[in-house]
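Undergrad: this one's sequence-less:
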């Protein structure tokens, strides 16, 4: 028997549009907001009130963070291709990865490993030692600007706990943070992506999907940067400023 290609996400007919079984016009539009509907499409169900609060806060957190590589690339591309806003935004989104904004995926995998451990204290210390001894970047920790702590992380934990999250992943991340500080002999902040990894696990979002949440969030912020770029035309000045800062050292 031939396997049939299938999807559970949506289907349309001449007279209706259904997403996860719900009628777009009657069940969704005007009744559920963006965060709820995105959660529905990803998970197949509408979120509980506490899950929506956490998911919405997560979408907002990484939306904007100044002139990071995402925004700079988007502005430069917008200057080169001003009539195709989607090209500029998608170019900026290519900077979401293992260094900027996308590290929640790595931290999510790490936390899942810890949650499955029978002895979480031993796991925290042995994992911290392994990362330090192998000099591997620790996903979800450290920030070049926010010191000693990323102000977003404790606020995200507060929102999640007040909303009614079980708190198992958050508690493990805080426990792991203590082990990291002891092992490294200095304080490494839990950054926003680390906190978001814990929050996503609390509401059942798998690590493989977490970076998609970051991409969705950053797309909104980059839209604002392009809107500003259309008024200020900063991309050309960014280019000339960088060019003038480089000295030729060739033969």
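TA: Arrived safely. Owing to the predicted nature of the structure, the values given are computational and were not obtained by experimental measurement. Numbering: from 1, shown residues only.
Undergrad: can we go C-alpha only for contacts and neighbour counts from here?
TA: OK.
Undergrad: residues making contact with stretch 49-59?
TA: 35-36, 39, 156, 159-160, 163-165, 196, 199-200, 203, 213-214, 216-217 (Cα atoms under 8 Å, 6 or more residues apart in numbering).
Undergrad: Next, count neighbours for residue 199.
TA: Residue 199 has 29 neighbouring residues, counting by other Cα atoms under 10 Å.
Undergrad: got it, and residue 109?
TA: Under the criterion other Cα under 10 Å, the count of neighbours that residue 109 has is 17.
Undergrad: which SS state does the most centrally placed residue in the chain fall under?
TA: Closest to where the C-alpha atoms of the chain average out (Cα atoms, centre = their mean) is residue 214, at 2.8 Å. Taking DSSP: H, G, I helix; E, B strand; the rest coil as the rule, one finds residue 214 in the helix state.
Undergrad: That one and residue 45: what is the separation?
TA: Applying Cα to Cα, to the nearest Å, the value for residue 214 to residue 45 is 21 Å.
Undergrad: what's the answer for residue 53, then?
TA: Counting by Cα to Cα, the separation of residue 53 from residue 45 is 15 Å.
Undergrad: which one of these two has more residues nearby?
TA: Set side by side, residue 53 and residue 45 show unequal neighbour counts under other Cα under 10 Å, the larger going to residue 53 at 19 against 15.
Undergrad: in the chain, which spans are strands?
TA: Along the chain, the stretches classed as strands by DSSP state E are 10-12, 17-19, 22-23.
Undergrad: Export those as a markdown table, with columns for mean neighbour count and distance to residue 111.
TA: Conversion of the strands of the chain to a markdown table gives the following (neighbours: other Cα atoms under 10 Å; distance: least, Cα to Cα, whole Å):
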| stretch | mean neighbour count | distance to residue 111 |
| --- | --- | --- |
| strand 10-12 | 13 | 32 |
| strand 17-19 | 17 | 31 |
| strand 22-23 | 15 | 34 |
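Undergrad: another structure for you, compare them:
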């Protein structure tokens, strides 16, 4: 019979990754510990934990976005189904919103795989230019670069500082910075990393599976969507959005 390596239960116990859930986990591990334990098979180091919390918090803290609107509109139609409203917001997590972190981390890993061990700046530059040119031919954007914030994404400096402090500022950060620098030179315009680019570099430099990175983003976003739905219950805006749509139809 097939079984999961994550956990199982007996007549008198619950076991998660070899740890007794009641005596070894409850009251001893926090949520981030459990996420890492169940997904990777071990608890995080203190340095890893700082970065995992950074990823989850970054994913959670958002204002009105398409995914938030999807959740609020779903709640308007089915206020009895909180899970449906949250799911509606998560389903919009793709290559434009929420999901780029996975794509970016994977791209950075792919670029790094083409480089020799301990590459120099010129080799990183050549690999970055090749990636930019290939993206142009495929008519794909270079994700993780470009910001709507004047002066650059304010989150990136904090992410960079934390990555440096905790030992996760390595080759993939260098590749990401080089991509921004080469794009700036090619376009004759200043390009900076955005939050998704920084998170992708962090996930790659931590050695995490990019899919796990997207999972962390989705997990964090659940908290943000829950907050919006609680606000929607008390101070609804979804009906006003729907009224605007109806008004536009009448004008047509």
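TA: Arrived safely, thanks for sending. Just so it is clear, the structure is predicted and the values come from calculations on it, not from any experiment.
Undergrad: Buried subset of the contacts of stretch 49-59 of structure 1 as a ChimeraX selection?
TA: For anyone working in ChimeraX, the buried entries among these, judged by 16 or more other Cα atoms under 10 Å, can be selected with:
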select :35,36,39,156,159,160,165,196,199,200,203,213,214,216,217
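Undergrad: Out of the strands of structure 1, which is closest to residue 190 of structure 1?
TA: strand 17-19 (36.4 Å; Cα to Cα).
Undergrad: Provide the aligned range in structure 2 for the closest one.
TA: The aligned range for strand 17-19 of structure 1 in structure 2 is 14-16, by TM-score structural alignment.
Undergrad: Next, the residues that contact that stretch from outside, please.
TA: Residues outside stretch 14-16 of structure 2 that contact it (Cα under 8 Å, 6+ apart) are 6, 7, 8, 9, 20, 21, 22, 38.
Undergrad: average gap between it and structure 1?
TA: After superposition onto structure 1, the average distance of stretch 14-16 of structure 2 to its aligned residues comes to 1.3 Å, using mean Cα distance after the TM-score superposition for structure 1.
Undergrad: Do a quick rundown of the helices in structure 2.
TA: 31-40, 46-60, 66-77, 82-91, 100-113, 121-137, 154-165, 171-187, 195-205, 210-234, 238-251 (DSSP state H).
Undergrad: winner for burial among those?
TA: When you average the neighbours per residue for each of the helices of structure 2 (mean count of other Cα atoms under 10 Å), helix 195-205 leads with a mean of 28.
Undergrad: residue range for that helix in structure 1?
TA: Residue correspondence for helix 195-205 of structure 2 in structure 1, counting by TM-score structural alignment: residues 192-202.
Undergrad: Now do stretch 44-54 of structure 1: which range of structure 2 does it align onto?
TA: Stretch 44-54 of structure 1 covers residues 41-51 of structure 2 once aligned (TM-score structural alignment).
Undergrad: Go ahead and measure how far that stretch is from the middle of the chain.
TA: Using Cα atoms, centre = their mean, to the nearest Å, the mean C-alpha position of stretch 41-51 of structure 2 is found 17 Å from that of the whole chain.
Undergrad: Now do it: distance from first to last residue.
TA: 18 Å.
Undergrad: now do stretch 130-149 of structure 1
TA: From its first residue to its last, stretch 130-149 of structure 1 covers 23 Å (Cα to Cα).
Undergrad: ok, residue 31 of structure 2 to residue 214 of structure 2 distance?
TA: As for residue 31 of structure 2, its distance to residue 214 of structure 2 is 17 Å (criterion: Cα to Cα).
Undergrad: ok, now residue 16 of structure 2?
TA: To residue 214 of structure 2, residue 16 of structure 2 is 23 Å away according to Cα to Cα.
Undergrad: Surely residue 195 of structure 2 is in contact with residue 153?
TA: Yes - when contacts are counted by Cα atoms under 8 Å, residue 195 of structure 2 is listed as touching residue 153 (6.6 Å).
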